[in-house]
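J.: Quick one: sequence plus predicted model below, questions after.
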Amino acid sequence: MDDDFIENRTFDEIAIGEEANLTRSLSQDDIQLFALVSGDVNPAHVDADYAATDIFHRVIAHGMWGGGLISAVLGTQLPGPGAIYLSQSLRFLKPVDLGDAITASVRVIEKIPEHGTLVLQCVCRNQKGEDVITGEAQVRAPAEKIRRPRMTLPDVRVSRHDAYRHLIEETQGQTPLPTAVVHPCSSAAITAAVEAAEAGLIDPILIGPEKRIRAAAKEAGKDVSAFRLIAADHSHDAAAKAVALVRAGDAKLLMKGSLHTDELMSAVVSRATGLRTERRISHAYVMDVPGHPTPLIITDAAINIAPSLEEKADIIRNAIDLAHVLGIAEPKVAILSAVETVTAALPSTLEAAALCKMADRGQISGGILDGPLALDNAISEAAAKEKGIVSAVAGRAEILVVPNLEAGNMLAKQLTFLGGADAAGVVLGARVPIVLTSRADSLRTRLASCAIAVLLARAAPKAAPGLPQALT
């Protein structure tokens, strides 16, 4: 039969003993998609670790996927298009495990002419030849011939964000960190702080106009009575008081509320009363990109507009320190440009080459640097190979250093809005980590941003000598 077409078998054409079959392998994506369609999120059905200890539910849940293969054979092959399902009885004998190759077979055992009905024996066997499902089905076979072009199914991908879940899990079991939440005068800002507190990440200290904070909490439907509240006249005053709280040692994190980032950072970078260190302050996104095997750190997409060579060196040092805290012992750092060759026409390629030489001389340590690299050959081994690039970083980059804020902002938003990525953000290089959340962030992203800041703050006292220390 032509693979481009689907054709049925009419009742009159079908003979007793006729068979058809279909083989598929069970993947984790299959389980997740089945759960999405059915709404069945019982952990015994969708969690591989839990399911391994619950054979009874695994037999039923994964067996239902195998039962779906039987339906596919009946609907596409025997009898095929035009068949009407009347009834089915199945027995689930053994669990279907991830990676199992299941062959679903149907065989006609009876024909009932007066109703045009077929009775078919149904069996699903695994790659070992073991029966995992047996049963019978009754269908009304079509009376007319049908031959139509085979439908092309959409390319469906299951997006997972396991990296963020693991980050949050790493913060659990310890005392939440006191966190100065600056000017939380909107429903979104209050919600972000309360959710982080409920997750055991932070102990919020709300700083801002008291009436506005309580009104925002009421609008959000959140109870903030258990949190410390420090009154401030306006957003600038709230930022100043939050920074002072950190300087006094009463807060270990800063979290942006409903004020502009520039207002908060103005108080942070003040030479007299701020939180500066010997490092340039920079921002990093930890991107959880569906389909990409590891998180991507993108820097700087929010603070430094057009950083100089020296500032880029600090941006890289900050990102490497972040990667270490996230468990990446020797992060691979790609310094991005539009091309992978050094050319005077593109200053970013010259700076990339200089930064790599700085790393060779020990001025930047803790990671492996390469650049200039275009985005494709930074994250795709196939693209790097096509260009003939031999490098420990090319195709395997874990940190992406962008030429300027515009490029970083566009890259992060493209991954977020076109690629379905999550972008957890944190400001680095100050005395304490600073959480920058957005109203558009999902709960998962907001909690991940807080979790990253918490891990950084807890690691700081134990940090290696390269981790930035506060200036006195």
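T.: Looks like it arrived, so ask away. Residues are numbered from 1 along each chain as shown.
J.: Only C-alpha atoms from now on, for both contacts and neighbour counts.
T.: OK.
J.: what sits against the residue nearest the centre of the chain?
T.: With distances taken as C-alpha atoms, centre = their mean, His161 lies nearest the centre of the chain, 2.9 Å away. His161 makes contact with 288-290, 422 under the criterion C-alpha atoms under 8 Å, 6 or more residues apart in numbering.
J.: Among these, name the ones in helices.
T.: Residues from the contacts of His161 lying in helices, with DSSP state H as the criterion: none.
J.: In these, find the pair that's most separated.
T.: Pro290 and Asp422 (8.8 Å; C-alpha to C-alpha).
J.: Give me the more crowded residue out of those two.
T.: Relative neighbour count places Asp422 above the other of Pro290 and Asp422, with 26 against 19, counting by other C-alpha atoms under 10 Å.
J.: OK, contacts around the closest residue in space to that one that isn't next to it in sequence?
T.: Counting by C-alpha to C-alpha, 6 or more residues apart in numbering, Asp422 lies nearest to Asp288, which is 5.2 Å off, once chain neighbours are set aside. Taking C-alpha under 8 Å, 6+ apart, we find Asp288 in contact with 161, 163-164, 294-296, 421-423.
J.: So Ile389 lies in a helix, does it not?
T.: No. Secondary structure of Ile389, determined by DSSP: H, G, I helix; E, B strand; the rest coil: coil, with no helix assignment.
J.: another one to put next to it:
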Amino acid sequence: MIRENKLFDELTVGDSASVKRVCTANDLFVFAHASGNLNPLHLPEDEHHNGKANGETAEPVAPSMWVGALISSVLGNILPGAGTLYKTQTFRFVDRVHVGDELTVTVTVSEKRANNTVVLDTVITGRGGDVVADGVAEVLAPTRKVAIDDDRLPDLLIRRHQHFDRYLDACAGMPSAATAVVAPEDPASLGGALLAAKRNLIVPILIGSAEAIKAVAKKHGEDLTGIEIIDVANHDAAAAKAVEMARADQVQAIMKGHLHTDQLLRHVVKRDGGLRTGRRLSHAFIMDVPGLDHVLIVSDAAINISPSLEEKIDITQSAIDLGRSLGIGQPKVGVLSAVETVNPAIPSTLDAAALSKMADRGQITGGLVDGPLAMDNAIDLQAAQTKGITSLVAGRADVLIVPNLEAGNMLAKELAFIAHAEAAGVVLGAAVPIILTSRADGEKARLASCAIAALYKAWQVGGRSMIAEAAE
């Protein structure tokens, strides 16, 4: 919106202007960065809020000076507008503001003085009209006419991973899953398993060289008290033992430690004694991308190198099932290629078209599938509309099915290291979820991988999403 300011001679006592503003969690983070005020009372999801007890977090309070700063948005943009300079401002803070509160910010001209000086009453009220803060502003009015565009500022990206937080919260009341941790013989894999245990996400059973596991724990100050360790000779034997325990229902999940993925999966896919289910094994990255209002599921980026159409059917169905377990009622699946039109010279466009039609005919169920779609028009609605694509999926995709492992791996790494996404990883299609973590994973990603495996298993067993139930 274009706004024109008011000069001193254009102002009249009684002139008034208001704006409405809703306090968001991102507002508090931005203010903390800008001001340097890191008071935990003002930061969402901080463990040190006053009032936290028995796992309950007190609601953060917006800093009073953030509330007061809202006066500037009216003075500088509307009344008197662009060119206004502060001389003084008084405040009386009457009540506190929390995330979600809608505020009305009003300034009213109360006096005109010599030397271009204007006095304005300032008041901020809450939803019920109750005063939150009031005071008096003394400003220098603009000296020349200026028109400004409200939308001229660049957007800010807040690096938060709130979707993973929801998954962790949803697991709070669930029983911890017994989990075979295969070869946790390095700091990253052992630390990840123990961290998940501390958060009551898993009950770890450590399978590998007992000597190596204890040595790593000692070196890095980890406490193994009460943790079961099964001592085996080598990584191959550790993988075999984990699969054996899963078949015997002694564990409900498997977590990869310090061994190659194919060394673990070789035992999972064995025809005799493995964990086959009749569906092709596939890997899914669950990406929590800052600024995106939903997670992105990317499949397959770690197991199937160049999947056939038949294999992509299983990859797509497993990704849909995972999305449903994470509370997405009808996942929207974009099947990716380099272009959004079918081109016989590009095999991935033919596969995408076939998968889309198979979903229409009920051969793939539970989600909406469309393709081929290029990356831009799969996730950006404006890009899809610009190219004239009419689809319930284009611009809204929750799931991205990639043409091959190379494309998927590059996409996931770009999201992680350029878009600052957190990436959790699970293997689907086996009798139990398999948790894959990387040495590059942060604490949030490790915990989220365990939480997602637990939510997926709960959905497999009970056919219900704990995330959806928590939202009701």
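T.: Structure's in. What do you need? On a predicted model such as this, the values are computed, not experimentally measured, just so you know.
J.: Just the TM-score for the two chains, thanks.
T.: For this chain pair, the superposition-based TM-score is 0.80 by TM-score structural alignment, normalised by the length of the first structure; 441 aligned residues with a C-alpha RMSD of 4.0 Å.
J.: which non-adjacent residue is nearest Thr341 of the first structure?
T.: If the residues on either side of it in the chain are set aside, Thr341 of the first structure comes closest to Pro372, at 6.3 Å by C-alpha to C-alpha, 6+ apart.
J.: What is the neighbour count of Glu310 of the second structure?
T.: Glu310 of the second structure has 11 nearby residues by other C-alpha under 10 Å.
J.: Kindly report the same for the one 3 residues further on.
T.: Counted with other C-alpha under 10 Å, residues neighbouring Ile313 of the second structure total 21.
J.: likewise the one 10 residues further on?
T.: As a burial measure, the neighbour count of Gly323 of the second structure was computed by other C-alpha under 10 Å and equals 26.
J.: which secondary structure element contains it?
T.: Gly323 of the second structure is part of helix 309-325, with elements assigned from DSSP states H and E.
J.: Now a PyMOL select for only the buried ones of the contacts of Asp288 of the first structure.
T.: Once 16 or more other C-alpha atoms under 10 Å is used to decide burial, the buried members of the contacts of Asp288 of the first structure can be selected in PyMOL as follows:
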select buried, resi 161+163+164+295+296+421+422+423
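J.: Just the ones of the contacts of Asp288 of the first structure in strands?
T.: Judged by DSSP state E, the subset of these located in strands is 296, 422-423.
J.: for the residues you listed, which one is nearest Ala412 of the first structure?
T.: Ala423 (7.3 Å).
J.: Report the buried residues of the strand or helix carrying Leu194 of the second structure.
T.: Assigned by DSSP H and E, Leu194 of the second structure belongs to helix 187-198. Counting neighbours by 16+ other C-alpha under 10 Å, one finds that the buried residues in helix 187-198 of the second structure are 187-197.
J.: and of those residues, the nearest to Val181 of the second structure?
T.: When the buried residues of helix 187-198 of the second structure are compared against Val181 of the second structure (criterion: C-alpha to C-alpha), the nearest one is Ala193, at 7.2 Å.
J.: show me the contacts for the closest one.
T.: Applying C-alpha under 8 Å, 6+ apart, one finds that Ala193 of the second structure lies in contact with 181, 202, 204.
J.: mind checking the longest strand of the first structure?
T.: As assigned by DSSP E, the longest strand anywhere in the first structure is strand 101-112.
J.: Tell me which other helices or strands that strand touches.
T.: Strand 101-112 of the first structure sits against strand 19-25, helix 55-76, strand 117-125, with contacts defined as 3 or more C-alpha pairs under 8 Å, 6 or more residues apart in numbering; DSSP states H and E.
J.: thinking again about what came up before, out of the contacts of Ala193 of the second structure, who's the most crowded?
T.: Comparing the contacts of Ala193 of the second structure on neighbour count, Val181 comes out first with 29 neighbours (neighbours: other C-alpha under 10 Å).
J.: hang on, it is in a strand, isn't it?
T.: Yes. According to three-state DSSP, the state of Val181 of the second structure is that of a strand.
J.: I figured it hits Ile205, correct?
T.: Yes. A contact is recorded between Val181 of the second structure and Ile205 when judged using C-alpha atoms under 8 Å, the distance being 5.9 Å.
J.: And the strands in the stretch 251-400 of the second structure?
T.: 253-256, 282-288, 296-299, 332-336, 368-373, 399-401 (DSSP state E, counting those that start in this stretch).
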